[in-house]
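how does the following fold in three dimensions:
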Amino acid sequence: MSFQGGVLLLLRKTGIEAAMKKYDVILPKKVFLGKDQTIFEQYAKEHIITDLNLAREVLQEIFPDDIPAFDAAMKQHAMYAFNMFCMRKPLFDSYCAWLFPVLFALEKRIDYKKRDRYQKRVFGFLSERLFNVWIYRMHLRTVERNVRFLRDDKSFRNWLWKKINF
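This next block holds a predicted model:
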């Protein structure tokens, strides 16, 4: 969904279908972290870096061939954020078969229950970074689309409902 020239544009089924004829994955535009900050450094600044180091260790144990992709992705200065994407089901299944064994192993090793509400979201934060690793290693045909944050109030939801249904 995006606003262009004050007009609400939705990524509709026809747009998704057309994009999927050319691309493997529809992604949000990369978030630029700054020329002096890598994905690894940004995680260290905002989160608990031992968690990301543990993710690398688990990846080494489960999918050792993916360590070069992990190391390369962590050196990048932009990342796909928000855990958002559109892809065909077989590719999604492949991603899940790769991601969830890593996350389940991490869940056994990370004591997150005593953390503040923000840092308890550790698995979401890690999965964002791991998604970048997976995209990097898969060499997929990708297209990026804008993501817009919409305010959450009743009048806006009513306005949006009218725009979508009329």
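
contacts, neighbours, all on C-alpha from now
OK.

test my guess that Cys86 contacts Val25.
Yes: with contact defined as C-alpha atoms under 8 Å, Cys86 counts as touching Val25 (5.6 Å).

between the two, which has more neighbouring residues?
Here Cys86 and Val25 are set side by side on neighbour count (other C-alpha atoms under 10 Å), and the busier one is Val25, at 21 against 15.

residue contacts, the more buried one?
Phe85, Cys86, Met87, Arg88, Leu140, Arg141, Thr142, Val143 (C-alpha atoms under 8 Å, 6 or more residues apart in numbering).

another for comparison:
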Amino acid sequence: MAKIYIAGAHSRGITTGFYLKYLDPSLEIVAYLYDNDEDNPSDVDGVPVIRIDADTKLEVDIVVYLATRGVNRGHLTDTLRKIGMKHIVPVDVKFDTELRNRFLTKYFAEQNREFIKIYNYNTEEGAPLSAERKRFQIYVASAVFDQKLSNSYSLDESERVIQVGTALADQRLDAAYFDNTGDNISEKNRQFCELTALYWIWKNAREDVVGLAHYRRHFLLPDNWKQIMDREKIDVILPVPLYVYPSLEDNFRNRHVGEKWDEMLLYLKENRPEDYENASHFFKNSGLFFPCNMLIARKEVFDELCEWLFPIEFHVAEAGGVLEDRYQNRYPAFIAERLITYFFEMNREKYHIVYADKNFLE
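I've put the predicted structure just below:
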């Protein structure tokens, strides 16, 4: 039986451990490790969570998967090296993507579902199709408050920047669109984040196929993705789902303010009882979700999602109010990730859905 350590005891570390254990049930996770003052659980499903320093005694020949936020990666690596660990494997974007895709291939097969990515189709250019007569646009949400990227990135020909939170900023980016024009909710950006772009696209965009990406997260698409989407009659492209522990609901409650989740469920119970039972069961029993509120969809499907989503979001934000903690104040956007996941999972027989990987720029 192979043994491993996971360096990191929060969402990334726990998710990495889940992927590895799912792919190889004989694997033994000896412990989750950390070396700072952050709050951590005492154990994860019975596996101890241990605070380490240079004097900690570990089995130095065991592989350590370094699965933590970038801000913690450097000092945690130093601590592991001082202990004498011989095999440290960074869980970077490339590794995480490969691991996640292996997990999903096995998971979907065991659920008697197909894990279909857009790359599964013929990616050779071929003859022009009716897509040539359609308009495609991926809106890339960016704000003046965004951190400067060290990675260089050139927008795809189908991508255009939309400045979000424009109503809250004096500065204007070199953007093609601004979320404070037309019918908009730009002033809600501190809480709604990229959802102010989602709303703007819903109310103002006129393209046949629309999408939403981020300044540091973009879909990785084949060159002829438009032709594939048209030829295969694809309704929606979603980011490859990730797993969160132990379920969508419990993960939100563990990481965010649980009362805001309660407000969302209360709205469903009082206004959409048909969704309430299904959603409650789904959120308690599923750990897969589509991150970052990203998607590409036929405009009709995009509109159906938004018509369903935003009444819930407006209620939650109005009932929940503004929080002093800037990160937790983004609870409407965090809830939206779970709601969008539910919407497309419940409608997976109605829509032709495929998945695509995304990048992460630093």
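
could I get the TM-score for this pair?
After superposition, the two chains reach a TM-score of 0.77 (TM-score structural alignment, normalised by the length of the first structure), with 144 aligned residues with a C-alpha RMSD of 2.4 Å.

circling back: make CSV from the contacts of Val25 of the first structure and add secondary structure to it.
Below are the contacts of Val25 of the first structure laid out as CSV (DSSP: H, G, I helix; E, B strand; the rest coil):
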residue, secondary structure
Phe85, coil
Cys86, strand
Met87, strand
Arg88, coil
Leu140, coil
Arg141, coil
Thr142, strand
Val143, strand
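
what range in the first structure matches stretch 17-36 of the second structure?
When stretch 17-36 of the second structure is aligned against the first structure using TM-score structural alignment, it corresponds to no residues at all.

nope, stretch 74-88 of the second structure is what I meant
If you align by TM-score structural alignment, stretch 74-88 of the second structure falls outside anything aligned in the first structure.

and the contacts of Val25 of the first structure, which of them are buried?
When burial is judged by neighbour count using 16 or more other C-alpha atoms under 10 Å, the buried members of the contacts of Val25 of the first structure are Met87.

same list (the contacts of Val25 of the first structure) but as CSV, adding distance to Val133 of the first structure.
Putting the contacts of Val25 of the first structure into CSV (distance: C-alpha to C-alpha, whole Å) gives the following:
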residue, distance to Val133 of the first structure
Phe85, 14
Cys86, 17
Met87, 16
Arg88, 19
Leu140, 12
Arg141, 15
Thr142, 14
Val143, 17
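
map Phe70 of the first structure onto the second structure.
Following TM-score structural alignment, the counterpart assigned to Phe70 of the first structure within the second structure is Ala279.

residues near its match, how many?
20.

which strands or helices does the strand or helix carrying it pack on?
When elements are defined using DSSP states H and E, Ala279 of the second structure is found to belong to helix 273-285. Using 3 or more C-alpha pairs under 8 Å, 6 or more residues apart in numbering; DSSP states H and E, the elements in contact with helix 273-285 of the second structure are helix 248-255, helix 258-271, helix 331-346.

deepest of those, which one?
Counting by mean count of other C-alpha atoms under 10 Å, helix 331-346 has the highest mean neighbour count of these, with a mean of 21.

quick one: it aligns where in the first structure?
Per the alignment by TM-score structural alignment, helix 331-346 of the second structure matches residues 122-137 in the first structure.

show me what contacts the aligned partner of Phe32 of the first structure in the second structure?
Alignment note (TM-score structural alignment): Phe32 of the first structure maps to Tyr243 of the second structure. With contacts defined as C-alpha under 8 Å, 6+ apart, Tyr243 of the second structure is in contact with Thr15, Gly287, Leu288, Phe289.

spatially central, which residue of the first structure would that be?
The residue at the geometric middle of the first structure, judged as the C-alpha nearest the mean C-alpha position with C-alpha atoms, centre = their mean, is Asn83 (3.0 Å).

tell me the contacts of the residue lying closest to that one once chain neighbours are set aside?
Take Asn83 of the first structure and drop its neighbours on the chain: the residue closest to it by C-alpha to C-alpha, 6 or more residues apart in numbering is Glu128, 5.6 Å away. Neighbour list for Glu128 of the first structure: Tyr80, Ala81, Phe82, Asn83 [criterion: C-alpha under 8 Å, 6+ apart].

one more: Asp51 of the first structure?
The neighbourhood of Asp51 of the first structure, defined by C-alpha under 8 Å, 6+ apart, consists of Ile110, Val122, Leu126.

looking at the second structure, which of those still make contact?
Contacts conserved in the second structure for the contacts of Asp51 of the first structure, using both residues aligned by TM-score structural alignment, their matches' C-alpha atoms under 8 Å: Ile110, Val122.

in the second structure, point out the residues matching the longest helix along the first structure.
Across the first structure, the longest stretch assigned as helix under DSSP state H is helix 89-109. Residues 299-319 of the second structure are where helix 89-109 of the first structure lands when matched by TM-score structural alignment.

and Trp161 of the first structure, that's in a helix?
Yes: counting by three-state DSSP, Trp161 of the first structure is located in a helix.

of the contacts of Glu128 of the first structure, which is the most crowded?
Scoring these on neighbours with other C-alpha under 10 Å, the highest-scoring entry is Tyr80 at 20 neighbours.

in contact with the counterpart of that one in the second structure, which residues?
For Tyr80 of the first structure, the aligned residue in the second structure is Phe290 (criterion: TM-score structural alignment). Residues in contact with Phe290 of the second structure (C-alpha under 8 Å, 6+ apart) are Leu238, Pro239, Val240, Pro241, Leu242, Glu337, Arg338, Ile340, Thr341.
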